[in-house]
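Trainee: The amino acid sequence is not available; the structure is as follows:
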């Protein structure tokens, strides 16, 4: 078996590192393809070295550019590699342009696509990430899904439960793996050393980069007004160059930078950032991945967004959506700082993304598909079976698998009277409502 992995951005590299480890550990043939959209040393050569994973076999060097130009160049480069390497499956992770390019090219070449972190939905089609993740899911063969809630998103869109594998999220594996590496080497960034982070109290780590926040003067002003009043906290803000430029254009950068409790620093490396967040009392962010990391390292998160494709973190109690609302930011931040019971509930929220064995479950599933010939993409040889779509309330004591075998059916959705359930093989569906395809 040969597995190809397409990587584009830092979050993809971070989350795929445990899967790469697992592939190498099992002696499976691996081809690493880096699209090169992050083209400086921090984002490429040194980053792979820092995370102790092999350098890519191929770097396409697409650089920056518009969505269309970048995706097109990636597709061209990835296609050349896949034609030469002929992998059995191509793994892509998340929702970037590299994910879209890799999935489209592989599927057109009739190579199986495995989507790691499949099924996430923000239901906001103004987000390019939402378009990428939906398009990728349409082309995929295997879906490696972080939570039952994400699996239900795919079931609702008509995907077969047979291809949905709930693995947890590799962010948990990655946090454990990379925090160990980070602590061994200590802080390397000079600005963090100068701030003496190890002895600093009440740290609030801030990240803010999304266009809906930083490009909207009213929203970003509201956030900054809240930051002004959070003077009980030491706010560490590794600022994205684009965010800095926008704040300067609005006349807000100096206003923020002059606050004694706000420490604006240049962007820092991932391992230093992971250490910083692990020492924080609170994370204030508009990032998607950081919502997952926060609940994994037991740090309360307030998310500067009005929706999230990580709703499980909110349901679990480790994350609160505050948008750009000054009042909501202040009230929740102050409760986390001053109300120990409230803060402990957030810190001790059960992690919905698993216990750190997602990489093992992912590669186990791929091996099983390969061994059973399920990665082969072929034109159908059987005449299509007709079927009816049905709904029924189940009165007998029967599992999903038993119902499907007895009725020559495929169950799509299960409702237990309170919530939707994932139709696992061994789920007993007595007194539950199901929708299913009945084959003739």
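Mentor: Everything's here; your move. Owing to the predicted nature of the structure, the values given are computational and were not obtained by experimental measurement.
Trainee: Every contact and neighbour count from this point should use C-alpha atoms.
Mentor: Noted.
Trainee: now do the same end-to-end measure for stretch 245-261.
Mentor: 21 Å (Cα to Cα, to the nearest Å).
Trainee: buried residues in it?
Mentor: Residues of stretch 245-261 classed as buried: 246, 247, 252, 253, 256, 261 (neighbour count, 16 or more other Cα atoms under 10 Å).
Trainee: what does stretch 134-152 rub up against?
Mentor: Applying Cα atoms under 8 Å, 6 or more residues apart in numbering, the contact partners of stretch 134-152 are 99-100, 103-104, 107, 112-121, 163-169, 312, 352-354, 362, 375, 413, 420-422.
Trainee: The structure to be compared is supplied as follows:
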């Protein structure tokens, strides 16, 4: 009988896949583990792109998404289907990352079977259960019973300790997103063709400062998205800038952005990027406008200031370090702060040169060691 520890890693979205593939690689290459992978496919197309570049073939693909599926329907399906996989695999540990519906459902399914949960990127808190929604509650739920909490920063660790999580179960590991970014940047350096798809836009916008942009948060649907589009319209009127915007597949994003921004000379609305191309976008951008969580961690690793189009962030370390700034979804505020970074060299340099607090590229190895010793 094998003495190797069986680990089932469960994820469903593109950001989870990016942040977990370094750990999946580490577990697969480590003789201490029998590593298995289950995906819910909460993001189908964008998830598959990451799996392909990372060379990961899931052992279980649940393919849970259906058109117009509600959050409660998705949660119920994920809970039941992940439960079936747990019954089949009977792992020693389940690993989840972050704060998606897949994370919460997978962790609860494990709890129901008394399987210990390792929560990667544990302890992020905005303090507002509606921002980000539903992610803030998802991660709080997992944080209430996970057996191993891999906090990316001391701030995240302290948030867990304030919630009376046992100190002996909380470890500061850094964020695996920095492992992933270093890995893919090296790959693109060795094989430039992996990210050659942006070369036409790079030529088209030569001589302009590129603003990279992402937006997809549920709490911004509706008025927030309209305000963001208004800000982009105003920024695009500047002749010295160009906006490259990979538009999320969600129709609540696409409908607004296509209606408001399509046809503007200085705006490129493009399909979602695979990971090598997104890393390239970070690299060529002067700054990032985003409501994403991961971009707040990734962009500073490449020295790019981040303006966060949200009212709160569960990554206050970036705000404290000066790598990111909250601007909300008010069009005037977005335009004002972006203009400041474009026109004030000292303000730009202060953010671009700030220390990135999110990791050193060795987080996956630390987490593997914790799983072996737990």
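Mentor: Cool, got the structure. On a predicted model such as this, the values are computed, not experimentally measured, just so you know.
Trainee: Of the buried residues of stretch 245-261 of structure 1, just say which sits nearest to residue 78 of structure 1.
Mentor: Distance to residue 78 of structure 1 across the buried residues of stretch 245-261 of structure 1 (Cα to Cα) is lowest for residue 246, with 34.1 Å.
Trainee: So what does that closest one match up with in structure 2?
Mentor: Alignment note (TM-score structural alignment): residue 246 of structure 1 maps to residue 255 of structure 2.
Trainee: Which strand or helix spans that match?
Mentor: Residue 255 of structure 2 belongs to helix 251-261 when assigned by DSSP states H and E.
Trainee: same check, this time on residue 242 of structure 2
Mentor: Assessed by DSSP H and E, residue 242 of structure 2 sits inside strand 241-246.
Trainee: Average offset of that strand relative to structure 1?
Mentor: For strand 241-246 of structure 2, the mean deviation from structure 1 after alignment is 1.0 Å (mean Cα distance after the TM-score superposition for structure 1).
Trainee: which one among the buried residues of stretch 245-261 of structure 1 gets closest to residue 186 of structure 1?
Mentor: Closest to residue 186 of structure 1, out of all of the buried residues of stretch 245-261 of structure 1 and judged by Cα to Cα, is residue 261, at 24.0 Å.
Trainee: show me what contacts that closest one?
Mentor: With contact taken as Cα under 8 Å, 6+ apart, residue 261 of structure 1 is in contact with 231, 232, 233, 234, 235.
Trainee: Quickly name whichever of these is closest to residue 37 of structure 1.
Mentor: residue 235 (30.1 Å).
Trainee: for the alignment partner in structure 2 of that closest one, what are its contacts?
Mentor: In structure 2, residue 235 of structure 1 lines up with residue 243, judged by TM-score structural alignment. Residues in contact with residue 243 of structure 2 (Cα under 8 Å, 6+ apart) are 210, 211, 212, 213, 232, 236, 266, 267, 268.
Trainee: The first one: what secondary structure?
Mentor: What it means is residue 210 of structure 2. strand (DSSP: H, G, I helix; E, B strand; the rest coil).
Trainee: So what's the residue count around it?
Mentor: 23 (other Cα atoms under 10 Å).
Trainee: Could you do the fourth one as well?
Mentor: A total of 24 residues lie near residue 213 of structure 2 under the criterion other Cα under 10 Å.
Trainee: now the third one
Mentor: Other residues within reach of residue 212 of structure 2 by the criterion other Cα under 10 Å amount to 23.
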